[in-house]
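1. sequence and predicted structure below; questions after.
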Amino acid sequence: MAARPRIKIKQKVRIARADLNKEEDWYLTDVQDIGEDEFCVSIPFQGVMPLVLKNGELVKISMANEGERIEFKSRVIGWRADNIPLYVLSLPDEYTRVQQREFVRIPAMIDVCYAEVPESGKEPAFINSHSLDLSAGGIRIVAKKNYPKGAHLLVRFSLPLENGPVELNLLGTVVRTQPVEGSSIRFQVALKFVDIKRKQQDLIFRYIFNKMLEPRRPR
C-alpha cells in the first residue's frame, strides 16, 4: 500500500466494475480533470461499447504510476458535461502495486541497433536488427552471432510515445542465447539492461502500458 497515486490530466487508465476480474471486463478511458478529492474521466469504451455506470457504483482503476502498474478502487460520485460527458470518481487514499516494472514484458517488434562493446578509443560497429519482446528490465533481440552468457552488448532503439519518439542507448548483458527456429545464422539474444536509469525505465514502462491498452481503444 502507498499514498495517493499521481494522476495526470489526459492520462490513459483502464476501468472495470470492482466485482469483475476477467481481462474482457476492462474498458479504456482517460483523465479529463482532477480536483482535491475527485477526478473526472471520459466515458470508458471497449471497442464501440461504452461502460454505463450508476451513481455510487464501486469500480477499480488500473494505471501507470511512476514506472509501475497500480490498481485502486474508486466510487462513482456523479457526472459532468464539459463539452463531453464525464464520470466523477473519488480519489483513493491508497493503491496496490500490481507488478514491478522488470516483470512486465510484452511482445514488441521494434527496430534495434546493437553492437559489441568496442575497445577503448574505438567507435561501436552497430548492426541493424529488431526486437522480439521488451520490458523495462531487458530486451530480446535477433542477432547474427551466438553470444555467450555474460557478454555485453550496446543496444539503441526508439520508442514511439505520446509526445514523439524517444531514443534510448543502453548497455545489456546476455542472459541466454538460442537459435532462431529454421536458421543457423540468426540467434535470439536475451539481454538484461545494466545500470539503466530510472527515467529510462519509466519511458519503457510508458510504452509498454500504452501497448497493453491498445486493444481496448475505440475504433
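-> It's in.

2. for the rest of this, base every contact and every neighbour count on C-alpha atoms.
-> OK.

3. Ile208 falls within a strand, correct?
-> No - checked against DSSP: H, G, I helix; E, B strand; the rest coil, Ile208 lies outside a strand; its state is helix.

4. neighbours around it, how many?
-> Using other CA atoms under 10 Å, Ile208 is surrounded by 23 other residues.

5. so which elements touch the longest strand along the chain?
-> Counting by DSSP state E, the longest strand found in the chain is strand 164-179. In terms of contacts (3 or more CA pairs under 8 Å, 6 or more residues apart in numbering; DSSP states H and E), strand 164-179 is packed against strand 152-161, strand 187-194.

6. list just the one of those strands that sits closest to Arg97.
-> In terms of CA to CA, the element of the helices and strands packed on strand 164-179 nearest to Arg97 is strand 187-194, at 22.3 Å.

7. now what about the closest one, what contacts it?
-> In this structure, residues lying in contact with strand 187-194 by CA atoms under 8 Å, 6 or more residues apart in numbering are 137-147, 170-180.

8. ok and it relative to strand 164-179, angle-wise?
-> 120 degrees (axes from the mean of the first three to the mean of the last three CA atoms, to 10 degrees).

9. before we move on, the earlier item: hmm, who's touching the longest strand of the chain?
-> Taking CA under 8 Å, 6+ apart as the rule, strand 164-179 contacts 138, 146-160, 185-196, 200.

10. another structure for you, compare them:
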Amino acid sequence: MIKVDFAINKKLEILFDEKYYNTNIQDLTEDYIEISIPMSAGQYVPLSKGTIIDVIYYEEENLYTFKSSIIGRKFENIPILIISKPMEIKKIQRRKYVRVPLINTAKYKNLKNQPRTKPSTIDKSEYLKAVLVDLSGGGMKVRVSEEIKTNDFILVDLTVNNENILIVGQAKRIVKDDQGRFLCGLSFESLDGITQEKIIRYIFQLMREQMKKN
C-alpha cells in the first residue's frame, strides 16, 4: 500500500452528490482524520454517518486519491467531520506532468525559430486549425495539417474554462499519420507561473470529471 504522510492544514477535496468540495485536515489519529465540514452556498454539505466518499489529497506536487467513510461529527471551535483513514491509496504522478487526453479544437501559428514573436503582431488570418489531443502542465500534443519540423516554436491559441490562452511550445516529437496529418508533441519552454497554474487547475478539473464517469 502507498504510504502518505497526512498533515494538519493540508488540502482535501471530497466528492459528494457528483460535486467536489474543498476542505482541509484539522487533526489526525491512528484510525481517522478530522476535517472541516465542507460548505456549499453558505450551507454545510449534508454528509451523514456511514456515507462513502471519494477523496483527493494534495501533497506538494503530488495527488493521492482514496475512498473513505464518514465516522461522525463533533464541534471544536468549528464543526468537524471525522472520516476513516484509507485502506487503499492511489498516487497521481507529479502534477506538472499529469497528462490528460482530450479532443478540443485550437488555433496555431508556426513561429519556426522566432519564439519571442508578439502575438499582437500576428493577424488572425495567419492562424491555422489544430486539434488538441492531450495536455499537461509541461506540454501538449496537437494534430495539424501543415508540416512542422522538429524544434519549431508553435504558438497555440486554446480555450481553458472559457478563457483564451496563448502558449508557445517547441516541437519535440512529430509523427505523420496515415491521412497525412502531423501529430506534434510540444514542450512548454518558458511558460509563466500564472498560465501554468490555470492549465494545471483545468487538468485537475478534467481528471475529476473523468473519475466521476469511471
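-> Everything's here; your move. Owing to the predicted nature of the structure, the values given are computational and were not obtained by experimental measurement.

11. now what about the TM-score between them?
-> Here the TM-score for the pair of chains, by TM-score structural alignment, normalised by the length of the second structure, is 0.64; 182 aligned residues with a CA RMSD of 4.2 Å.

12. would you point to the one among the helices and strands packed on strand 164-179 of the first structure that's packed deepest?
-> When you average the neighbours per residue for each of these (mean count of other CA atoms under 10 Å), strand 187-194 leads with a mean of 22.

13. mean shift between that one and the second structure?
-> Compared with the second structure after the fit, strand 187-194 of the first structure shows a mean deviation of 0.9 Å (mean CA distance after the TM-score superposition for the first structure).

14. what range in the second structure does that strand sit on?
-> With TM-score structural alignment applied, strand 187-194 of the first structure matches the range 182-189 in the second structure.

15. re earlier: need the helices and strands packed on strand 164-179 of the first structure in JSON lines with distance to Gly67 of the first structure, can you?
-> Below are those laid out as JSON lines (distance: least, CA to CA, whole Å):
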{"stretch": "strand 152-161", "distance to Gly67 of the first structure": "14"}
{"stretch": "strand 187-194", "distance to Gly67 of the first structure": "16"}
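
16. which of the ones you listed sits closest to Glu119 of the first structure?
-> The nearest among those, by CA to CA, is strand 152-161 at 12.4 Å.

17. contact partners of that closest one?
-> 110-117, 165-174, 204, 206-207.

18. hmm, 7 Å instead?
-> For strand 152-161 of the first structure, the external contacting residues (CA atoms under 7 Å, 6 or more residues apart in numbering) are 111-117, 165-174, 207.

19. equivalent analysis for stretch 34-45 of the first structure, please.
-> 27-33, 50-51, 85-91, 218.

20. in that stretch, what's buried?
-> 34, 38-45 (16 or more other CA atoms under 10 Å).

21. now the end-to-end length of that stretch.
-> 20 Å (CA to CA, to the nearest Å).

22. how close does the counterpart of Gln99 of the first structure in the second structure sit to Asp192 of the second structure?
-> Aligning on TM-score structural alignment places Gln99 of the first structure opposite Gln93 in the second structure. To Asp192 of the second structure, Gln93 of the second structure is 21 Å away according to CA to CA.

23. so which of these two has more stuff around it?
-> Taking other CA under 10 Å, Gln93 of the second structure and Asp192 do not tie; Gln93 has more neighbours (13 against 10).

24. sort out for me which of the contacts of stretch 34-45 of the first structure are in strands.
-> Short answer: these in strands (DSSP E) are 27-33, 50, 85-90.

25. make a markdown table out of the residues you listed and add distance to Ser131 of the first structure.
-> Shown next, in a markdown table, are those (distance: CA to CA, whole Å):
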| residue | distance to Ser131 of the first structure |
| --- | --- |
| Tyr27 | 29 |
| Leu28 | 27 |
| Thr29 | 29 |
| Asp30 | 29 |
| Val31 | 32 |
| Gln32 | 35 |
| Asp33 | 37 |
| Pro50 | 35 |
| Pro85 | 41 |
| Leu86 | 39 |
| Tyr87 | 39 |
| Val88 | 41 |
| Leu89 | 39 |
| Ser90 | 40 |
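
26. write the PyMOL selection for whichever of the residues you listed are buried.
-> Here is the PyMOL command that selects the buried residues among those (16+ other CA under 10 Å):
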select buried, resi 27+28+29+30+31+32+33+86+87+88+89+90
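
27. gap between Ile208 of the first structure and Val41 of the first structure?
-> On the measure of CA to CA, Ile208 of the first structure and Val41 of the first structure end up 22 Å apart.

28. over to Arg14 of the first structure?
-> Using CA to CA, we find Arg14 of the first structure at a distance of 10 Å from Val41 of the first structure.

29. mutual contacts of these two, please.
-> Counting by CA under 7 Å, 6+ apart, the residues touching both Arg14 of the first structure and Val41 are Thr29.

30. quickly find the element holding the residue in the first structure sticking out farthest from the centre.
-> What lies farthest from the middle of the first structure is Gly121; by CA atoms, centre = their mean that is 36.4 Å. Gly121 of the first structure belongs to no helix or strand when elements are defined using DSSP states H and E.

31. and it, how far is that from Lys60 of the first structure?
-> Separation of Gly121 of the first structure from Lys60 of the first structure (CA to CA): 54 Å.

32. likewise Leu134 of the first structure?
-> Counting by CA to CA - Leu134 of the first structure and Lys60 of the first structure are separated by 27 Å.
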